[in-house]
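Asker: no FASTA, just this:
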């Protein structure tokens, strides 16, 4: 069975090697025409040629995703060749790992520029066209380092979690235009993971084992607002949840009582996945009106 992407046009950033290369080849194998982006033209051209040799359609464009002018030119190249962009896979990234105490702020800013603003730039450049056509599939590459933290990756983690927040809002704004926006948190052996894992572990972390997730989230049947984790042939979903918490009635909470209730507040029994940011406000207002008779009501 194929998830037929014939007639669909995809852009994959950072596709000259590693995950991006695997994603571009996987999309092309399902029939998509693929613009292969990389900072280096030689790397992008090699992947383009591999797709064409396999019978697919591809275009190579060297562009820095952190430069909006270059991104606009890249998107224009895809539109000039194929008339549209249906799929955007924001994959380009870099690492500048150090503990926060030792990190130069220039390296913090650089990682944000490439991962976060690079994804913003690419998404902005395709957004109006997708809205006009009433169709789009956009994928952001987040990370478990953003979702759960990782020593020495404050810059990378901040950028990656910011992409989850961006996805949450763009999925809401794109819904009426049939633009589905999702996040992928991959585990794969790439140049960015050299030296981090054993040789045995790296053998199980081939980038090609992640790319089926990209195809599934790029298909017409794709969901929206999903954070999909993928690696070593395994797939999981992450959620940003809200616990039921506790309610303090009768005015501002006593900080001492609040401190003693933090464990109860963190109880995950009955936790929720809010539909949007307003869910928190609505939930709290509904609990506060009418005011509870007890000083503290749990659950």
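Answerer: Yep, that arrived. These figures come from a predicted structure and were not determined experimentally.

Asker: CA only for contacts and neighbour counts going forward, please
Answerer: OK.

Asker: what's around residue 196, how many residues?
Answerer: Residues within reach of residue 196, counting by other C-alpha atoms under 10 Å, total 10.

Asker: show me where the chain has helices.
Answerer: For the chain, the helices defined by DSSP state H occupy 18-29, 41-53, 68-82, 105-111, 118-133, 144-148, 154-174, 199-203, 211-218, 255-265, 278-288.

Asker: And the ones you listed: which comes nearest residue 7?
Answerer: Proximity to residue 7 (C-alpha to C-alpha) singles out helix 68-82 among the helices of the chain, at 9.1 Å.

Asker: which strands and helices sit next to the closest one?
Answerer: Applying 3 or more C-alpha pairs under 8 Å, 6 or more residues apart in numbering; DSSP states H and E, we find helix 68-82 packed against strand 9-12, strand 58-62, helix 118-133.

Asker: hmm, 6 Å instead?
Answerer: Helices and strands touching helix 68-82, by 3 or more C-alpha pairs under 6 Å, 6 or more residues apart in numbering; DSSP states H and E: there are none.

Asker: Run the angle between that helix and strand 58-62 for me.
Answerer: Put simply, helix 68-82 runs at 160 degrees to strand 58-62, going by axes from the mean of the first three to the mean of the last three C-alpha atoms, to 10 degrees.

Asker: which outside residues touch whichever strand in the chain runs longest?
Answerer: With secondary structure taken from DSSP state E, the chain has its longest strand at strand 179-187. Here strand 179-187 makes contact (C-alpha atoms under 6 Å, 6 or more residues apart in numbering) with 135-143, 167, 171, 224-231.

Asker: orientation of it relative to helix 18-29 in degrees?
Answerer: Going by the same axes, to 10 degrees, strand 179-187 makes 130 degrees with helix 18-29.

Asker: circling back to that earlier point, I'd like the helices of the chain as JSON lines, with distance to residue 298 and mean neighbour count appended.
Answerer: Formatted as JSON lines, the helices of the chain follow (distance: least, C-alpha to C-alpha, whole Å; neighbours: other C-alpha atoms under 10 Å):
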{"stretch": "helix 18-29", "distance to residue 298": "46", "mean neighbour count": "25"}
{"stretch": "helix 41-53", "distance to residue 298": "57", "mean neighbour count": "19"}
{"stretch": "helix 68-82", "distance to residue 298": "50", "mean neighbour count": "17"}
{"stretch": "helix 105-111", "distance to residue 298": "41", "mean neighbour count": "16"}
{"stretch": "helix 118-133", "distance to residue 298": "41", "mean neighbour count": "19"}
{"stretch": "helix 144-148", "distance to residue 298": "27", "mean neighbour count": "17"}
{"stretch": "helix 154-174", "distance to residue 298": "29", "mean neighbour count": "21"}
{"stretch": "helix 199-203", "distance to residue 298": "45", "mean neighbour count": "13"}
{"stretch": "helix 211-218", "distance to residue 298": "39", "mean neighbour count": "22"}
{"stretch": "helix 255-265", "distance to residue 298": "8", "mean neighbour count": "12"}
{"stretch": "helix 278-288", "distance to residue 298": "11", "mean neighbour count": "12"}
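
Asker: next up, a second structure to put side by side with the first:
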């Protein structure tokens, strides 16, 4: 258990899947939750307030406190109102869980510009804008002498960390989220804000065909369902809590009962001759360095 101490969290994309699981898990720990969801389909089409309202109502039915926010967090007004809703409803904001997203998978040569723009917008801009508005609030609190113990949990993906065939737009956006996490962690540390990311693997509307095999057998419902989204939520709850003190700028992979600290770009083998090389000399140096470098992990779907 993590002591909530009256904390308030915003969870985007919380009407279904991972976001819903996170919202319910936070509420179970006594956290008051702003449940955001635009209500769109798995490809971003359609929309409506129903999913956000349903999750908020489910939390209230279990004795928790929640309010629905059906706005578009990839717009300045939607992101700003997300923070305003938390402050006007519960009087504070302690944690932001960025989770909203959808898929439009295509092989690169078939990927349309509109699909690319839509996916990058919801994932990357949909992380940036809520983070920007929440950070502005926390900075103001710090300057007013009320430093917060604030937390941000972003949602990246193995596709963004290692690549994934057929998911160029999604992978690019998720890689951007990983980099955004590092920058935000460094920039917001003076204001008491810790920023981390999770790369979950779970069965949701976007992945139900991929992870269907991970379901618990119907004749043994007590069997551990490794692909249930609820398996990811305990890590998210901890990262969003005051108990995660000192942990920032990290990316964790979470799947079933497994948690992995991901290690991103590091300086590897290097040569410096303090002089300009010819192309041939540069190529020879690159090949020598590659023999000393750690082998890269394969792109998902490439083998």
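Answerer: That came through, no problem. As the structure is a prediction and not an experimental result, all values here were calculated from the model.

Asker: if we can go back for a sec, can you list which of the contacts of strand 179-187 of the first structure are found in strands?
Answerer: Those of these lying in strands (DSSP E): 136-141, 227-231.

Asker: so which of those is the most crowded?
Answerer: For these, neighbours tallied by other C-alpha under 10 Å; top is residue 138, 29 neighbours.

Asker: picking up where we left off before, would TSV of the ones in strands among the contacts of strand 179-187 of the first structure with distance to residue 261 of the first structure be doable?
Answerer: Converted to TSV, these look like this (distance: C-alpha to C-alpha, whole Å):
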residue	distance to residue 261 of the first structure
136	45
137	43
138	41
139	39
140	37
141	36
227	30
228	33
229	33
230	36
231	38
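
Asker: Relative to residue 247 of the first structure, which of those residues is nearest.
Answerer: residue 227 (30.1 Å).

Asker: Trace the closest one over to the second structure, please.
Answerer: Counting by TM-score structural alignment, residue 227 of the first structure lines up with residue 251 in the second structure.

Asker: ok, back up a step: right, so of the helices of the first structure, which gets closest to residue 88 of the first structure?
Answerer: Closest among these, using C-alpha to C-alpha: helix 118-133, at 7.4 Å.

Asker: what sits up against the closest one?
Answerer: Contacts for helix 118-133 of the first structure (C-alpha under 6 Å, 6+ apart): 65-66, 68, 72, 90, 136, 177.

Asker: Return the member of those nearest to residue 20 of the first structure.
Answerer: residue 90 (8.9 Å).

Asker: Map the closest one onto the second structure.
Answerer: In the second structure, residue 90 of the first structure lands on residue 98 (TM-score structural alignment).

Asker: And for residue 216 of the first structure?
Answerer: Under TM-score structural alignment, residue 216 of the first structure pairs with residue 238 in the second structure.

Asker: what's the burial count for the nearest residue to that match once chain neighbours are set aside?
Answerer: In this structure, residue 238 of the second structure finds its nearest non-sequential neighbour in residue 244, 6.2 Å apart by C-alpha to C-alpha, 6 or more residues apart in numbering. Residue 244 of the second structure sits with 16 neighbouring residues when counted by other C-alpha under 10 Å.

Asker: Distance of residue 244 of the second structure relative to residue 157 of the second structure?
Answerer: According to C-alpha to C-alpha, to the nearest Å, residue 244 of the second structure stands 21 Å off from residue 157 of the second structure.

Asker: now do residue 102 of the second structure
Answerer: On the measure of C-alpha to C-alpha, residue 102 of the second structure and residue 157 of the second structure end up 12 Å apart.

Asker: neighbour count winner among the two?
Answerer: residue 157 (25 against 21).

Asker: quick one, what contacts the equivalent of the more buried one over in the first structure?
Answerer: Residue 157 of the second structure maps onto residue 143 in the first structure when the alignment is built from TM-score structural alignment. Counting by C-alpha under 6 Å, 6+ apart, residue 143 of the first structure makes contact with 160, 185.

Asker: sorry, back to before: what two of the ones in strands among the contacts of strand 179-187 of the first structure have the greatest distance between them?
Answerer: Largest pairwise distance in those, by C-alpha to C-alpha, is 25.2 Å, between 136 and 231.

Asker: which ones are touching residue 98 of the first structure?
Answerer: Neighbours of residue 98 of the first structure in contact, by C-alpha under 6 Å, 6+ apart: residue 152.

Asker: go with 10 Å
Answerer: Neighbouring residues of residue 98 of the first structure by C-alpha atoms under 10 Å, 6 or more residues apart in numbering: 104, 107-108, 151-155.

Asker: now residue 263 of the second structure
Answerer: Counting by C-alpha under 10 Å, 6+ apart, residue 263 of the second structure has contacts 161, 250-252.

Asker: ok, now residue 47 of the first structure?
Answerer: Contacts of residue 47 of the first structure (C-alpha under 10 Å, 6+ apart): 15-17, 20-22, 24-25, 34-38, 53, 58-60.

Asker: Repeat that for residue 151 of the second structure.
Answerer: Contacts of residue 151 of the second structure by C-alpha under 10 Å, 6+ apart are 9, 93-97, 135, 185, 192-196, 238-242, 244-245, 247-248.

Asker: can you do 7 Å?
Answerer: By C-alpha atoms under 7 Å, 6 or more residues apart in numbering, the contact list for residue 151 of the second structure reads 94-96, 193-195, 240.

Asker: Mind putting those into JSON lines with distance to residue 127 of the second structure?
Answerer: As requested, these are arranged in JSON lines below (distance: C-alpha to C-alpha, whole Å):
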{"residue": "94", "distance to residue 127 of the second structure": "16"}
{"residue": "95", "distance to residue 127 of the second structure": "13"}
{"residue": "96", "distance to residue 127 of the second structure": "10"}
{"residue": "193", "distance to residue 127 of the second structure": "16"}
{"residue": "194", "distance to residue 127 of the second structure": "15"}
{"residue": "195", "distance to residue 127 of the second structure": "12"}
{"residue": "240", "distance to residue 127 of the second structure": "16"}
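
Asker: Which two among those are spaced furthest apart?
Answerer: Farthest pair in the contacts of residue 151 of the second structure, by C-alpha to C-alpha: 94 and 195, 12.1 Å.

Asker: The two - which one has more neighbours?
Answerer: residue 195 (31 against 24).

Asker: What's the match for the more buried one in the first structure?
Answerer: In the first structure, residue 195 of the second structure lands on residue 181 (TM-score structural alignment).

Asker: what stretch of the first structure does stretch 66-74 of the second structure fall on?
Answerer: Using TM-score structural alignment, stretch 66-74 of the second structure lines up with residues 58-66 of the first structure.
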